[in-house]
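Participant: Test case, fold it:
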Amino acid sequence: MVNNGKQNIPLWRDDRFWRIALQVLVIVIVVSVFALLGGNLTRNLRQTGSNFGFDFLNTSAGFNILDSLIPYNPSDPYSRVLLAGLLNSLRVMFFGIILTTILGITIGLARFSDNWLLRQLSFIYVEMVRNTPLLLQLVFWYGVFVQLPPVKESLRVLNSIFLSKQGIFMPWPSGIQGIIGLGVLIICAIAAFIMWEKRTKVMVEKGESGQSQLITLVMIGAIALLTLTVGLNWQRPIFNPTTNNIEGGLRLTIEFTTLLVGLVVYTAAYIAEIVRSGIQSVPKGQWEAARSLGLKSSLVMQLVVFPQALRVIIPPLNSQYLNLAKNSSLAIAVAYADVYNVANTTFNQTGRAIEVMLIIMGTYLSINLLISLGMNQLNRTVQLRER
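Facilitator: From the prediction side, this is the model:
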């Protein structure tokens, strides 16, 4: 049938109709399933005489935790102890991502070293760590740290770091001077990065040595070194024979150290393989062209190969960061008070399984979405831009 020069297509044969209809059908099915599950949950809760709600968060927790970045005592409500557990988890994730990135990239670059022993050691590390379960590794590291001597016989490193059963004590900045010093170090790091990029651009595009930028980098390094030595107001741990305890400085508990070391060592092995595959994805012609210009092996990697490899490295690197964040929930195996461990105790005491599980799911989902958002932004900055 033709109407005004256009053919009327029957509705059941119109692709546009079916595309919209199928999407509406999927939405209806999903909503119906959630409504069915919600109704079933409501009926079961009504039969057991309990109601869905989060009012239990305002009641006293009644249990203590070993690690807490904020003041907490057992009389505080569950919301307070869950917040303390969340901060503990974020601390592990933050330092874990930084340390595992450094170690993973280092091991990955070592796979291409001209030194035969270094290449083999990095290969053995990757194969051993990747082929053993993370839980087993956490138990191993916990056993290592538990074997440390008592406080009186603690091991000392440079007479400033104490290793004992009560934890690892190390110097730490203190007071307003320490805060200002940390701010200066951050500014120096940003300035050094900008100047390094500028020097690299001058060397590549203009063929100059970048002498002025190098002098500026040396000055920035001197300021950072001076700040590190005298500008942070370091508070060193000291053994007090009166109390038989170590006072001052920063204390890392055995549980926190075990979880952090285990996650870093385990995840770094996967990141090393990601770095290796990313570097190998760069065409050999790029290597040969860089060498033909007379660049040293270190400059070839730094200026030519690694920047191109980042386009391949960053997407799977995001997955490893997400895995590290989720694997931190294994803290319960070493008795570290992360958000999952604290929530598990909360569930056992209150019996609010649904509410507690929703809190845990929402917490990890939010953290992983934030990590993905940041990594996606970083990924966009290294991708090729088409004209």
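
Participant: okay, CA-based contacts and neighbour counts for the rest of this
Facilitator: Noted.

Participant: what are the ranges of the strands in the protein?
Facilitator: Secondary structure of the chain (DSSP state E): strands located at 2-3, 6-7, 155-157, 161-164, 167-170, 172-173, 234-235, 238-240, 245-247, 250-252.

Participant: Off-centre distance for the first one?
Facilitator: The offset between the C-alpha centroid of strand 2-3 and the centroid of the whole chain comes to 63 Å, using Cα atoms, centre = their mean, to the nearest Å.

Participant: mind listing what Val265 touches?
Facilitator: 100, 103, 129 (Cα atoms under 8 Å, 6 or more residues apart in numbering).

Participant: Next: Ile332.
Facilitator: Going by Cα under 8 Å, 6+ apart, the list of residues near Ile332 reads 338, 340-341.

Participant: In JSON lines, list the strands of the chain along with mean neighbour count and distance to Gln211.
Facilitator: Output for those, formatted as JSON lines (neighbours: other Cα atoms under 10 Å; distance: least, Cα to Cα, whole Å):
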{"stretch": "strand 2-3", "mean neighbour count": "8", "distance to Gln211": "77"}
{"stretch": "strand 6-7", "mean neighbour count": "8", "distance to Gln211": "73"}
{"stretch": "strand 155-157", "mean neighbour count": "13", "distance to Gln211": "39"}
{"stretch": "strand 161-164", "mean neighbour count": "22", "distance to Gln211": "39"}
{"stretch": "strand 167-170", "mean neighbour count": "23", "distance to Gln211": "38"}
{"stretch": "strand 172-173", "mean neighbour count": "18", "distance to Gln211": "34"}
{"stretch": "strand 234-235", "mean neighbour count": "18", "distance to Gln211": "34"}
{"stretch": "strand 238-240", "mean neighbour count": "15", "distance to Gln211": "45"}
{"stretch": "strand 245-247", "mean neighbour count": "16", "distance to Gln211": "47"}
{"stretch": "strand 250-252", "mean neighbour count": "18", "distance to Gln211": "40"}
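
Participant: Sequence B follows; please return its structure for comparison with A:
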Amino acid sequence: MNNKIKRILPQLLTILFVVLVFGFFTINAQVNMDNRGIDFGFGFLSQEASFDMQFTLLDYDGQDSYLWAYVVALLNTLLVSFLGIIFCTILGVVIGVARLSQNFLIKNSAAWYVEFFRNIPLLLQIFFWYYAALRALPLPENAQPWFGVTYMTIKGYYIPSMIWENLNVFMSCLIASIIAIIFIRVYARKIQEREGKQLPVLYISLALITILPLLSFLIGGVTLDFEMPVLKQLAQTSFIFEGGIALPPELIALVLALSLYTSTFVAECVRAGIQGISKGQKEAAASVGLTPNQILKLVIMPQALRIIIPPTTNQYLNLTKNSSLAAAIAYPDLVLVFAGTALMQTGKAIEIVGITMLTYLSISLAIAALMNWYNKRIEIKEK
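Facilitator: So this is what the prediction gives:
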């Protein structure tokens, strides 16, 4: 009985302490707000925002509510985080493997890349890409086309937009091909475990992801057209591209800086994971005739991922939170739009800051849960 009390009592005291601290700050905030005549509530979310955003994924104007402004700004934040995670993962894996190369030039170039980008503050890198690199680009009227259809200017990167007909048929074929690839990968894994045979999953997957969507064009009535960006003159000395998709320089600078900076840490995670596999396993795999690529794919990486994924998850979370630095270059993310402009207009500091903190917490927990699920999914089951 005494042992049970000793186990429960510290937990009860901890919970009581947390409740008291939370209650103290809550009561203190309420008293100060009452003294200043400030009301607490979320009714302001339905009020008109009365400000514009330069870049949005959804339709938005100043007559929309603060709640809709929050949703639009949240999507902008998620876009930066998603693009940053994709690019930093690709760069990180390539650089991490390159650091272990036997080639002197490749190995030292990768090491220089890591030491250079990870030792410069992220905010300075954002400033460099936005104020130095992208500001040196030509004006729209002087821009030369890239690949004949895209234009990189000081006002952004303009690319063609796609106009679909019967898009639902194409998406159905694409989803069917993805489901088929998943079943084939599961079947190939069972065959490999049971019989030791290795099916050409990559080539089969490439064929499925190509043939099925192609059939939607041939027999499904799907058509695809492109709207090209066209240079228009707004005034005597003012030009801009219309049509297509315009990627603002703020988005480009932010994604570049976040990707290059975070990829250095991902590269070190990859390098540590690969070096964590004993040399004897590599030599044993080579002795049975496996090629270096097969050794990396079949022997090293399945084991190295157990070491790579946990610290890489931390870097994904850091990238997502570091995206809040977008406010420094006026990219309309959650911090600039909601915790900045909306807060100054409404004065609802506690409500807006609380919503913003809860949003970032939810995004981080979702990323962590997904990565933990994947880590559990690929772990080596010991029998």
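
Participant: care to give me the TM-score?
Facilitator: The TM-score (TM-score structural alignment, normalised by the length of the second structure) is 0.89; 374 aligned residues with a Cα RMSD of 2.6 Å.

Participant: before we move on, the earlier item: distance to Val282 of the first structure for the strands of the first structure - can I get that in JSON lines?
Facilitator: Below are the strands of the first structure laid out as JSON lines (distance: least, Cα to Cα, whole Å):
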{"stretch": "strand 2-3", "distance to Val282 of the first structure": "58"}
{"stretch": "strand 6-7", "distance to Val282 of the first structure": "53"}
{"stretch": "strand 155-157", "distance to Val282 of the first structure": "42"}
{"stretch": "strand 161-164", "distance to Val282 of the first structure": "43"}
{"stretch": "strand 167-170", "distance to Val282 of the first structure": "42"}
{"stretch": "strand 172-173", "distance to Val282 of the first structure": "42"}
{"stretch": "strand 234-235", "distance to Val282 of the first structure": "45"}
{"stretch": "strand 238-240", "distance to Val282 of the first structure": "51"}
{"stretch": "strand 245-247", "distance to Val282 of the first structure": "52"}
{"stretch": "strand 250-252", "distance to Val282 of the first structure": "41"}
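
Participant: Check the alignment and tell me where Arg46 of the first structure lands in the second structure.
Facilitator: By TM-score structural alignment, Arg46 of the first structure lines up with Asp34 in the second structure.

Participant: Give me the distance between its match and Phe40 of the second structure.
Facilitator: 9 Å (Cα to Cα, to the nearest Å).

Participant: Same question for Pro10 of the second structure.
Facilitator: With distances taken as Cα to Cα, Pro10 of the second structure is found 35 Å from Phe40 of the second structure.

Participant: How about the contacts made by the residue lying closest to Ala224 of the first structure once chain neighbours are set aside?
Facilitator: Excluding the flanking residues, the one nearest Ala224 of the first structure by Cα to Cα, 6 or more residues apart in numbering is Leu185, at 5.9 Å. By Cα under 8 Å, 6+ apart, the residues touching Leu185 of the first structure are 224, 227-228.

Participant: Out of the contacts of Val265 of the first structure, grab the one that's most surrounded.
Facilitator: Thr100 (26 neighbours; other Cα atoms under 10 Å).

Participant: any idea what that one aligns with in the second structure?
Facilitator: By TM-score structural alignment, Thr100 of the first structure lines up with Cys88.

Participant: Please list all residues in contact with the closest residue to Leu83 of the first structure other than its chain neighbours.
Facilitator: Take Leu83 of the first structure and drop its neighbours on the chain: the residue closest to it by Cα to Cα, 6+ apart is Val339, 7.7 Å away. The contact partners of Val339 of the first structure, taken as Cα under 8 Å, 6+ apart, are 82-89, 329, 360.

Participant: Using JSON lines, lay out these together with neighbour count.
Facilitator: Putting the contacts of Val339 of the first structure into JSON lines (neighbours: other Cα atoms under 10 Å) gives the following:
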{"residue": "Leu82", "neighbour count": "23"}
{"residue": "Leu83", "neighbour count": "18"}
{"residue": "Ala84", "neighbour count": "23"}
{"residue": "Gly85", "neighbour count": "25"}
{"residue": "Leu86", "neighbour count": "22"}
{"residue": "Leu87", "neighbour count": "19"}
{"residue": "Asn88", "neighbour count": "20"}
{"residue": "Ser89", "neighbour count": "24"}
{"residue": "Ser329", "neighbour count": "18"}
{"residue": "Ile360", "neighbour count": "17"}
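
Participant: And those, which is closest to Gly294 of the first structure?
Facilitator: Nearest to Gly294 of the first structure among the contacts of Val339 of the first structure is Ser89, at 47.8 Å by Cα to Cα.

Participant: Run a quick neighbour tally on the residue mapped onto Asn3 of the second structure from the first structure.
Facilitator: Here Asn3 of the second structure is matched to Asp15 in the first structure, going by TM-score structural alignment. Using other Cα under 10 Å, Asp15 of the first structure has 11 neighbouring residues.

Participant: now do Gln102 of the second structure
Facilitator: Using other Cα under 10 Å, Gln102 of the second structure is surrounded by 9 other residues.

Participant: ok, the counterpart of Thr264 of the second structure in the first structure - contacts?
Facilitator: Counting by TM-score structural alignment, Thr264 of the second structure lines up with Ala269 in the first structure. For Ala269 of the first structure, the contacting residues are 104, 107, 125-127, 129-130, by Cα under 8 Å, 6+ apart.

Participant: What I need now is these written out in a markdown table, including distance to Leu37 of the first structure for each item.
Facilitator: Output for the contacts of Ala269 of the first structure, formatted as a markdown table (distance: Cα to Cα, whole Å):
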| residue | distance to Leu37 of the first structure |
| --- | --- |
| Gly104 | 44 |
| Ile107 | 48 |
| Tyr125 | 47 |
| Val126 | 45 |
| Glu127 | 45 |
| Val129 | 42 |
| Arg130 | 39 |
